[in-house]
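[1] with the sequence up front, the predicted model follows.
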Amino acid sequence: MKTGGNPAAMLALMFNKSAQLAFEARLRRALGEGPIPDVRTLHSVGNRILAQLVSGGMLPREKLETSSKKADAFARRALKEAWARNGTTATPSQAQYLGFSQFITLVKSDLRPATEVFEESGFAPDCRAYITAFQLLLQDQQKRKVIFYDDLIYRPMVYLDAHPEMWSMFANRYDKIVVDEFQDINALSFFMVQGLAGTRASVMGCGDPKQSIYAFRGSRVTLMTRHFEQVFRPCTRYPMSRTFRFGHEVAMMANNLITLSEDKDLGLVVADNANPKTRVERMPLKAGKDSGVVELLAPYEHAGRLRDTAMLARNFSHLVPFEIELAEAGVPFHVYGREGLLFLPEIAALVCAVSLVAGRWIIEPEDRVHFIFSLLTTPSPFISYDILREVAEEMEPCLEGAARRELPGMLAKTANAIRSKNTRGAQSLDERADALRLLVGGTLAQAPAATIVRAYMAHTRMRDVIERAAPSPEQAAESLGNLDAFVKLAERAGSIDEFLEVLGPMAALKGDEPPVGDHVMLTTLHRSKGLEWPLVMMVGLTRGVFPGSLPDKDVDEERRLCFVGITRAMERLVLFHPEDATLDRSIAELEWHHPPNEPTSASPYIFDCDHGPVRLATQLIEAGATGTIVARQDRAMTAYMQALGAPITIQLTPEAQAHQVRQASVADCGQIPHGYQPRKGEEFYHPDHGACVVDEVLYPPVYMMRGLNNDERFSTVVDRASGWVIPLKLPATA
């Protein structure tokens, strides 16, 4: 604009309304009165294209339905019909409905067929009916002449993909197009931007590929890191590496972590010298002991600064032990993005079981239908939820006192009513009625709370059914993590009365509305993006938990997610992880190399951050001193010193230098394809282990390997992210 650009020929695209309004306000402040470029959300541009296609008669006129409940009803109807077409009398579980909603999001963020999206998205084979259900959903929408929010881009782009000549109505209207948060763009939105640009517009994508973490919504980081410069040529990169949020210690740890990504061209983040001197602390967790979070937060609570604090985790289930600890201590908190812990279906079912044994409730009367409904539906008995909702409402007046003994009979009556049409469902209700008899019969009245919880879980095979019925391994892990934390709480509490006393304060935390007063924010790493706090606590930093051990996990996205978490901190970053003597020694002794197969319990991401030399380098930088640091690795620290202009040298240990030579041999090898599962007898090479052969397939990606040069057998993860390659010719150093 300041160099004479025409605002009418400029378009700025934002991901949401708040970003659009904020950008417009910044333009006004920078340019004063007068015309400014067109600032829109991606969906509003899609809607404008859709409206022109409708007015031109190319697409039918349909009603935009903004109600999430209506969208959910359409999805449920389609999935239920698809399930029936598979020849089963069972109905989808709640988890499978949620999985289908995610599948809809993924398909409507892409131009590929639903089958192709399903194959690469890691859904369970049992959920293959999602493909049919998606087609039924589109047919239902067409029949009822309804579109939803994600159709604002999906519907017109599908049409333009099939009729590319119609882009002439929309292309070549702009000289400049700027797209914010480009690292989060999906294939559908990229297609729209490309079409709008035509042959006239210069396109600028602004974003940080190190923070691309929304693959579950369909975003693809490669659209920014690779595809952009293939489509928009010539392409110029403008690195924006300087941060003004945190200090050198966090910056160097973040760089060490992210440079292990498969894509090596993600760039550095460099802290400005005027930034806060952010300190990184570790809180090792000891079995059977409190985490120390209450003591950590005490000064903040005393100063009325709990709002300056946040606890972040990979999944909500990783927060559960800490929210229980905070609730017991009376520290105000709120879990953002999730309903209250006790109201989660798997937890509500167990709370209901304990309450029925006790004959008293800590849950308000108006909420009890939800709890008995959760007990009837978790784990899923594969019965219509409409039927079970009616049963729950009928049972609600009978949840206390002697009337509880009538509950098994009510459920048995429903089982008999559906037996002729749904034998399997009736049998499931018979088993659930028997579980109710156990709960209300009085035999468990004096049992410890943990015994009741475990007995109900065993009787209903809760863990097994959740694991099998979940649409993805990750969703199963989330629910099972909640159960594990709840069982541990019951074990700590002891008796039923003591357990209900502990649960009492959490019964009031049922919605997603945060309290008005000062409180700690608990949320997931995904939801923390774009935010910052003086104190950030990261939890769940356990090997096998973060990153997860699921075979279909995108390891690079997990690494970027950890990067996002540690870069939220302004003054203090506190990492909660299990006790790990190997980690302690690796931080204290900079020249010590721990054996590759030595067992560790902390997340490998903490090891990757290499806190030992980072801490020493931070001290030298802040003191303005010169020095040499001996380190086991130098992925990013020398580059950081050069970017900063700091006179500090990183010198590798002799063992690290030898490893570097072996690593160079990998250039003569081939990458293991994504998703490939090695077979027994196949040879692979690793810089630490040399040439090895698969001796036994344990559970992919875990294999028993045997060294070809020493016959040593060891188990390890074999995939490209772990450094294994296919030897095209065996390196001489092997």
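    On my side now, so go ahead. Numbers count the residues shown, from 1 in each chain.
[2] please make it C-alpha for all contacts and neighbour counts, starting now.
    Noted.
[3] quick one: the helices in the stretch 401-550 of the chain?
    407-418, 423-440, 449-459, 462-469, 473-493, 496-507, 525-528 (DSSP state H, counting those that start in this stretch).
[4] got the angle for the third one vs helix 462-469?
    What separates the directions of helix 449-459 and helix 462-469 is an angle of 40 degrees, with axes from the mean of the first three to the mean of the last three Cα atoms, to 10 degrees.
[5] and helix 449-459, what does it pack onto?
    helix 345-358, helix 473-493 (3 or more Cα pairs under 8 Å, 6 or more residues apart in numbering; DSSP states H and E).
[6] please compare the first structure with the one that follows:
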Amino acid sequence: MELTPHQQTVARYQEGHALCIAVAGSGKTTTLAYLIKNLLHSGADTRRAMVMMFNKSAQLDFSEKLQSLIRASLPEATAVPEVRTYHSTGLRLLKSLEQWGLRPPYERQPMGEKETELLIKDLIFKLAPDGMKDRLKSDTAKYIESVIQFIDSVKSYLTTPEQFFKDNHYPDEFRFYQQVFHAFEQWRHQHRRITFTDMLYDTVCLIQQHPEYLPRISNKMDYIIVDEYQDTSTLQHQFTRMIAGERARVVAVGDPDQTIYEFAGANIDNILNHFEQDFGQQANVAQLTLPHTFRYGHSIAMAASHLIAKNKARKNVICLAHNNNQPSNIEITQSQNETDSLINALIKHLQQPEPESLAVLVRVWAQAVPIELSLLERGIAYHSDGPSLFERPEIDALIAALELSSSQLHFMNIDQRQKRLQRLLTLPHIGLKHHLTEQLINQLKTLEGDYGKVLSQYSEKITGISDYQRKKLAARGKVWSYLEKNGDSETASRLLNNYIIQTELRDSLQSMSLNDQRTEEQLLAIDGLMAYIRQTNSSPTECYQHITSLKQKSRERSRNRAGNQIITLSSSHRAKGLEWPVVFIPGLTGKYWPFVRDDELANSTGNNLEAERRLLYVAMTRARKTLHLFTCAGDINTPSANWAQDKKVTPSRFLAEMSLPAAISFSQHLHNNDDTALLQAIEKNGLSRQSRLYLKAVRPELAESISKAPSRKDILSQEKKHSYHKARSHPARQVVLSSLNTNATGDSHAPWQKNARIRHSIFGSGRVIEVNDSNFVIFFDDQQYGVKRFARTDQVRHLFEIA
């Protein structure tokens, strides 16, 4: 294999410490394998070279690639450096520390997921305030997950639970998390157990407590190569420093633009600042780059580069498509019913003679609810990397309401009925203490009907509760009676909507909130289910039967998971490290991208907003051939002034940041090697700063012309002045001057001429079928785009040309 000049520079590096920024699809692992081969060829001792991969899968893949390369190019080599993970290295050192007497030997096998969850559950109910315990009961799994994440985060950041609680602004009512942390650690040390995180955490803590043992583990290596450094935690960074000491030359490889696991402890400052600060104390840190991707063409590379360039917390590296790459295609679908558009696009893809694998990447799993329901309904096979939508507590609560309204509890055995009644009473929670709720369920589970009536009667007789709780109990009985009486007379959507309002389900979820984003996702999941049910226009009984059939199909799909499915439904987070020929990204609206708290929306430079850009950048760069973006109607080329206030109906601001018209237009000329057409397009449309940097990098022979080309801002300014003078010179067509940025001039070369044939830079050819004072309508030849309306503004003129 012939390496590129940038890859050769990395592969031949043998000096001091180095930080290598490698873009998505840059051939990073191959380059690292060549680096190690060259080190061995230069006489490096395999026993004093350490290669650190981020997880077991990456470790196995890289080990195989490295061994294959060494066998082929260095047949005399008898060994290769051991490829490890952080946790396996930490565990090995931890056992040594125990053998040296720093503590008694602990159980080597880490605690299993189930064992940890059961212990945390016991501690939560033991240590939580009495007023919290009913809420904990309503969604225990959620609180267990939250506490485990809290404990792991404290350890990943090498801080105290008290400091982490304060720094992350947890509500005061969750202060018991700190007690759970200490109780968990006390139990763990008493029973001599470790978790997965403790393989590193205990090792670092023991060395910090006994610094005299540091020389026995430090300065033993000549070379340390660490992959995916953008995903390292503070704990892992400090562990690397301890192992390296002053002897090892450390090469850290990663991409800060792909830092998306901060919720799991990843610290982007490690690759942005800490590596150079900490390792640069001994010598200068060399700056290496792998800027060329071999995964996709110029259109995706340019769009992704434009997007991520808006971030401030990054290295100044541009993702460049290698000139030998095949062209990639970006498609945009704007519609009012995104799920239907996406399903239709999937069907069209599957109808191809040999459809390639395709991934639908969601921002939050709530987006998958209507998509999965539609896929199941139509019998379209797919694989999902996420949780079953029917196991979501908020979805299950609404299904339980359907069961009550369609008299399904009558046909259940007592155990089944008890579980469904518990769901109906705990989400939203009835507000009673646990023992009273259990007492009530035990009375109701023997009945075969009239649950609402009995519940109302019970509210009058029960003692030891407040007037507020009594009213709440009576109100729930009234809602249940409504469900039971109207199951045959109202549609399922109307019935459930009233149920959601009367039980204050949404308010209940928000009041129990551990995490604003998680709660927002629960509310969006409810919206997704309700939107689907409205489309069925069915009765509660019909809807229940339909949902039951979909649940059965879902179970069958799970049993047949081993099948080779073309469609994968996954999240943008889980897609990291993977790639597909075709990628669909739905929900590119202010509702999902960026998915941040409302009080942070206006802060365009906030850390959360930058994290959202990084996540979308990762999702976009999973595609090899086609990237299909789905959004709502609206202007996708100009950021909305009110996107934060009108999230649900506004195209995501990220679409405008991608500079799609420029990315698509310039990429065509680049792949066609038509420099004349490229320069003409540059002169006509101007260049943004990012476009200028990109084009100079991929066409260095045109650098002088590209440097002299007008800016995009200047071109827009000239067009605006031209529009102004045209308006002044044609009084009959003069527009209000303050509105020139949204109204059009009347020149004959504008794209808004009735019946004119025009070509749009994204949607292709079409015919203008309607023109009025403020906008114009085009019927596109490609049926997937159909009819679209555009504002009569000179700011969109560059998107069109006369066909």
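    On my side now, so go ahead. Being a predicted model, the structure only gives us computed values, none of them experimental.
[7] among the helices and strands packed on helix 449-459 of the first structure, which is the most enclosed?
    helix 345-358 (a mean of 24; mean count of other Cα atoms under 10 Å).
[8] returning to that earlier point: how about JSON lines for the helices and strands packed on helix 449-459 of the first structure, with distance to residue 131 of the first structure added?
    Formatted as JSON lines, those follow (distance: least, Cα to Cα, whole Å):
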{"stretch": "helix 345-358", "distance to residue 131 of the first structure": "26"}
{"stretch": "helix 473-493", "distance to residue 131 of the first structure": "19"}
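[9] ok, which of these comes nearest residue 117 of the first structure?
    Closest to residue 117 of the first structure of those, according to Cα to Cα: helix 473-493, at 17.1 Å.
[10] which residues in the second structure does the closest one align to?
    Using TM-score structural alignment, helix 473-493 of the first structure lines up with residues 516-536 of the second structure.
[11] that stretch vs the first structure, mean deviation?
    Averaged over the aligned pairs, stretch 516-536 of the second structure sits 1.1 Å from the first structure after superposition, using mean Cα distance after the TM-score superposition for the first structure.
[12] switch the helices of the stretch 401-550 of the first structure over to TSV; also include distance to residue 98 of the first structure.
    TSV is the format used below for these (distance: least, Cα to Cα, whole Å):
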stretch	distance to residue 98 of the first structure
helix 407-418	26
helix 423-440	21
helix 449-459	22
helix 462-469	12
helix 473-493	10
helix 496-507	24
helix 525-528	18
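[13] so for residue 630 of the first structure, which of the ones you listed sits nearest?
    helix 525-528 (33.0 Å).
[14] residue range for the closest one in the second structure?
    By TM-score structural alignment, helix 525-528 of the first structure lines up with residues 572-575 in the second structure.
[15] what comes up buried for the matching stretch?
    For stretch 572-575 of the second structure, burial by neighbour count (16 or more other Cα atoms under 10 Å) applies to 572-573, 575.
[16] just the residues you listed now: which is nearest residue 106 of the second structure?
    residue 573 (33.8 Å).
[17] against residue 294 of the second structure, how distant is the closest one?
    Per Cα to Cα, to the nearest Å, residue 573 of the second structure is found 22 Å from residue 294 of the second structure.
[18] for residue 624 of the second structure, see how far away the alignment partner in the second structure of residue 243 of the first structure is.
    Matched by TM-score structural alignment, residue 243 of the first structure corresponds to residue 293 in the second structure. Here the criterion is Cα to Cα. By it, residue 293 of the second structure lies 10 Å from residue 624 of the second structure.
[19] name the element residue 788 of the second structure belongs to?
    According to DSSP states H and E, residue 788 of the second structure maps onto strand 787-791.
[20] make that residue 179 of the second structure, sorry
    helix 176-190.
[21] what residues in the first structure pair up with the helix or strand following that helix?
    Per DSSP H and E, the first helix or strand lying C-terminal to helix 176-190 of the second structure is helix 198-209. Under TM-score structural alignment, helix 198-209 of the second structure corresponds to residues 151-162 of the first structure.
[22] how far is the matching stretch from where the chain is centred?
    For stretch 151-162 of the first structure, the gap between its own C-alpha mean and the chain's C-alpha mean amounts to 28 Å (Cα atoms, centre = their mean, to the nearest Å).
[23] that stretch vs the second structure, average distance?
    Averaged out, stretch 151-162 of the first structure is 2.0 Å away (mean Cα distance after the TM-score superposition for the first structure).
[24] other residues contacting that stretch?
    Applying Cα atoms under 8 Å, 6 or more residues apart in numbering, the contact partners of stretch 151-162 of the first structure are 42-44, 46-47, 49-50, 53, 108-111, 166-167, 188-189, 191-192.
[25] kindly recompute the last result at 6 Å.
    43, 46-47, 50, 108 (Cα atoms under 6 Å, 6 or more residues apart in numbering).
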